[in-house]
Every structure is written in C-alpha cells, then in structure tokens.
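Q: here is my input, please return the structure:
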Amino acid sequence: MQLYGNPDLTGTERYFDKDEVIVSKTDTKGIITYANRTFGRLAGMTPQQAVGKNHNIIRHPHMPRCVFKLLWDTISQGHEIFAYVINRSLNGDHYWVLAHVTPSYNKAGEIVGYHSNRRVPNREVIDTAIIPLYSSLLEIEKSHESPKEGMMAGLNKAVEVIGGSGKEYNHFIMSLGG
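A: Predicted structure coming up:
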C-alpha cells in the first residue's frame, strides 16, 4: 500500500507497546466522548482535544470505506466486531491497530454509544494479508464513478473473500493471527 503521493501523509509509521491499549468511546453518531492518553499520543492530540470530534478525524485515506460500512452495520445491530485498521495521526503519520468495537447500552437496553479497544496487531498479518486485501478493496472502490457504488462493490468483494474462508467475519479476522 503506497503511503506517499498524498501531501497530507508523511509515510512515517507510529508504534505503540504491546502492553498498551488505545481506548475511545463515542456516541451513536461517532462523536468521541472519551479517549485515553494512548489514543491521544498516537492521534497527535490530547484526549481532551479529541472529545467532541468525530472519530473519523483519524481515518486514513488508505482504509477501505467498505470495512467501515461493515463495522457500522455490525455494531449498530448490537454485535461486536474485530477489524484491522490503519489510522492517520493529525500530522499525517499512520499507525495500524487491531480494533475490538462493542456497543454500549443504557438501562433500557438501548444502544447509546460504542466502546473501542485497539491493540498492537500482528505485523505479519498486516503485511501478508491485510495490506493486499485492503489494496484490492480500495482499487474496487475507486474503479466506480459513484463512491457509494464503489463502497458496495468493495463490500461485496470482502464478503466473497470472507465467505470463501468458510468462517464468520470475526472468526475470519481472528484466524489471521490477531
């Protein structure tokens, strides 16, 4: 995945320790309501600066939109999801995570937000499986004139790849070596 050629990207990867966990919470619209110090350090802002911002402030342009569609469709239905994600720091650096996103509920059992823990991903999985998959999904997305049609075509390809594994999505992701 080429990280250069975009003036907003530095091509520099940031890392965090395997014992650290990036934590953030959002409301149902994706507005950050809590971020820990690890989130702030990697994103390039203080946790206080993150609160009130849309979580997509750290969205990297090389992250396929179809993966986020799958994520939002899953969590909004009350299910947890695991996903490999490349994020962008405010200065244009990037960092990879293995995210675990779960819905948060109120006492009435209604979804009121989402909680995400991100850990250091398996680098071999990133290099050998995720980067090639995400590159192909991005190509599919960009090959359509309509962004929505491109996202849906990418999603169909992702579903085809996962279905071909004979596993449910979360089992497929974790079987890669998360």
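Q: going forward, measure contacts between C-alpha atoms and count neighbours the same way
A: Noted.
Q: in terms of helices and strands, where is residue 66?
A: Element membership of residue 66 [criterion: DSSP states H and E] is helix 65-76.
Q: residue closest to the middle of this protein?
A: When the chain is reduced to its mean C-alpha position, the nearest residue by C-alpha atoms, centre = their mean turns out to be residue 85, at 3.6 Å.
Q: residue 174: neighbouring residues, count only.
A: 13 (other C-alpha atoms under 10 Å).
Q: residues contacting it?
A: The contact partners of residue 174, taken as C-alpha atoms under 8 Å, 6 or more residues apart in numbering, are residue 82.
Q: just the buried residues of the one helix or strand it maps to, please?
A: Under DSSP H and E, the secondary-structure element containing residue 174 is helix 169-175. Residues 169, 172, 173 are the ones in helix 169-175 that count as buried (16 or more other C-alpha atoms under 10 Å).
Q: which of the three states applies to the residue nearest to the centre of the chain?
A: strand (DSSP: H, G, I helix; E, B strand; the rest coil).
Q: so who does it touch?
A: Neighbour list for residue 85: 63, 96, 97, 98, 99 [criterion: C-alpha under 8 Å, 6+ apart].
Q: 10 Å instead?
A: Residues touching residue 85, when contacts are defined by C-alpha atoms under 10 Å, 6 or more residues apart in numbering, comprise 59-60, 62-64, 67-68, 95-99, 118, 121, 126, 130, 134.
Q: mind listing which of these are in helices?
A: Mapping the contacts of residue 85 onto helices (DSSP state H) picks out 67, 68, 134.
Q: so what's the first one up against?
A: Contact criterion C-alpha under 10 Å, 6+ apart gives 73, 83, 84, 85, 134, 137, 151, 154, 155, 158 as the residues in contact with residue 67.
Q: buried residues, the longest helix belonging to the chain. List them.
A: When the chain is scanned for its longest helix (criterion: DSSP H), the result is helix 147-164. Within helix 147-164, the residues that count as buried by 16+ other C-alpha under 10 Å are 150, 151, 152, 153, 154, 155, 157, 158, 162.
Q: surely the fourth one meets residue 66?
A: Read that as residue 153. Yes: the criterion here is C-alpha atoms under 10 Å, and residue 153 meets it with residue 66 at 8.3 Å.
Q: let's compare: structure for the following, please.
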Amino acid sequence: MDPESVQNASQKTSTKANEIRPTGNQLSLDDHEIIVSKTDLTGKIKYVNDTFIRISGYSEVEMMGVQHNVVRHPDMPRAIFHLLWERLGRGKHVFVYLINLSKNGDHYWVMAHICPSFDAAGSVVGYHSSRRKPDMKIVNDTIIPLYKQLSDIETAETSKKAGLEKSADAFDKIFRAEGVKYNEFILSL
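A: As a prediction, the model looks like this:
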C-alpha cells in the first residue's frame, strides 16, 4: 500500500476511535500470547504484531502512524498515563496494568512492560511495549477499585488539570505508603 493510502487509513482510524463506545464484553489473551508494539517518540505506532491486530480488531494498515491511545479505554485514569510518560521521559521502563478498547468496543486487560528504544548513540528513538494476560484476581481485587478511585478523583474536579494532579498525587501516596517505588509496587501485587 502506498504511503498516502496508509496516511488516509490512519486518519480514519483516529477519527473512528473517538466514537467507539464500550460494550462491556471482555476479551482475553491466551496464557502464551504476547502483544507487541513499537512507537515513535510521540506515541505513533510503527509496528504491531499479529496478536495485537487480532485482539484490537484493527488491521495493520489502520494502526500504522496512529497514536497508541487508539486502544485507550475510557475507564483508564489519566494519572496512570501521566506516570507512564513521566517515567519513559526519564529513560526508565514501566510496568502497568491497562484496560484497552478494541475496535468493536470490547475490552481486554493486559500487564504491560513498556521501555524506551535506543539508537547506537544511546538516544531514545521510540518505545517498545510487550503486553501479556494479567492475573485477573489482581485486576478484579486491586486494579479495578484503584483505577475507579483515581478516575473518581479526576472527574470530581472541574479542571482536568487539577483532577489529574490530585489523582496522580493520590496514586503516588499509595505506593509511597508501601515504602516501595512504582514498579516494585506493581510487581508486588
């Protein structure tokens, strides 16, 4: 497919993604499956594997050049992405539980490991994400209530910025209270 056709497909994907409504139907990865994607520095998708294509419902062409948040579920607190991008911006890797939205509105949970990709000179040139099936007991017992708490904090504020700041602060206090750093907290669940 020529570059112009790819660009047109990705623009249509971005527009349609904003219109997707969650169905409430949960999809699940098999235990052995891993979703892999690579992005540029701004989060635009440069590579997706077949597992990502299958579970997301998007074709490879639809995903190329599109912001990775095309699969972002509306129940994801913004504070989680704030922390994720803050860590990646410092050249650090991050582990995070994510609920993603497929093209048809179904959702799926993943445990993601996201890390910077470096060039030969040591400069960050993009990001690499590997995602696998999470322990659903942890998701149901800990992550869903935590993310609801953070989302409620965010939506209680009239200002999106204030909501994000309060939610991020509340999240930071949780893992600091445990006496661990963020990745240690997530991996201890």
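Q: now which residue in the second structure aligns to residue 149 of the first structure?
A: Pairing criterion TM-score structural alignment: the partner of residue 149 of the first structure within the second structure is identified as residue 162.
Q: measure that match to residue 11 of the second structure for me?
A: In this structure, residue 162 of the second structure lies at 31 Å from residue 11 of the second structure, with C-alpha to C-alpha, to the nearest Å as the measure.
Q: quick one on the thing from earlier: with distance to residue 111 of the first structure added, can I get the ones in helices among the contacts of residue 85 of the first structure in a markdown table?
A: Rendered in a markdown table, the data for those read as follows (distance: C-alpha to C-alpha, whole Å):
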| residue | distance to residue 111 of the first structure |
| --- | --- |
| 67 | 21 |
| 68 | 18 |
| 134 | 29 |
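Q: got the contact list for residue 38 of the second structure?
A: Contacts were defined as C-alpha under 10 Å, 6+ apart; by that measure residue 38 of the second structure touches 44-49, 68, 114-117, 126-130.
Q: and it, that one's in a strand?
A: Yes: Residue 38 of the second structure sits within a strand when classified using three-state DSSP.
Q: ignoring the adjacent residues along the chain, who's closest to it?
A: Using C-alpha to C-alpha, 6 or more residues apart in numbering and skipping residues adjacent in sequence, the residue nearest residue 38 of the second structure is residue 128, 4.5 Å away.
Q: onto which residues of the first structure does whichever strand or helix holds the one you found map?
A: Element membership for residue 128 of the second structure, per DSSP H and E: strand 124-132. The aligned range for strand 124-132 of the second structure in the first structure is 111-119, by TM-score structural alignment.
Q: have a look at how far, on average, the matching stretch is from the second structure.
A: Stretch 111-119 of the first structure, aligned to the second structure and superposed, deviates on average by 0.3 Å (mean C-alpha distance after the TM-score superposition for the first structure).
Q: state which strand of the first structure is the longest.
A: As far as residue count goes, and with DSSP state E defining each element, the longest strand of the first structure is strand 94-105.
Q: which residue is most remote from the mean position of the first structure?
A: residue 108 (28.6 Å).
Q: what strand or helix carries that residue?
A: In this structure, residue 108 of the first structure sits in neither a helix nor a strand according to DSSP H and E.
Q: contacts only, for it.
A: Counting by C-alpha under 10 Å, 6+ apart, residue 108 of the first structure touches no other residue.
Q: cool, and residue 36 of the second structure?
A: The contact partners of residue 36 of the second structure, by C-alpha under 10 Å, 6+ apart, come to 47-53, 112-114, 128-132.
Q: again, 6 Å this time
A: Listed by C-alpha atoms under 6 Å, 6 or more residues apart in numbering, the contact set of residue 36 of the second structure reads 48, 49, 129, 130.
Q: same question, residue 48 of the second structure
A: The neighbours of residue 48 of the second structure, taking C-alpha under 6 Å, 6+ apart as the test, are 36, 37.
Q: run the last query once more with 8 Å
A: 35, 36, 37, 38, 60, 63.
Q: quick one: these as JSON lines, columns for distance to residue 15 of the second structure too.
A: Listed next are the contacts of residue 48 of the second structure as JSON lines, based on distance: C-alpha to C-alpha, whole Å:
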{"residue": "35", "distance to residue 15 of the second structure": "23"}
{"residue": "36", "distance to residue 15 of the second structure": "23"}
{"residue": "37", "distance to residue 15 of the second structure": "21"}
{"residue": "38", "distance to residue 15 of the second structure": "21"}
{"residue": "60", "distance to residue 15 of the second structure": "16"}
{"residue": "63", "distance to residue 15 of the second structure": "12"}
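Q: the first structure: which residue goes with residue 144 of the second structure?
A: Residue mapping for residue 144 of the second structure onto the first structure gives residue 131, with TM-score structural alignment as the criterion.
Q: picking up where we left off before, excluding chain neighbours, what is closest to the match of residue 149 of the first structure?
A: Nearest one to residue 162 of the second structure, counting by C-alpha to C-alpha, 6+ apart, is residue 154 at 7.6 Å.
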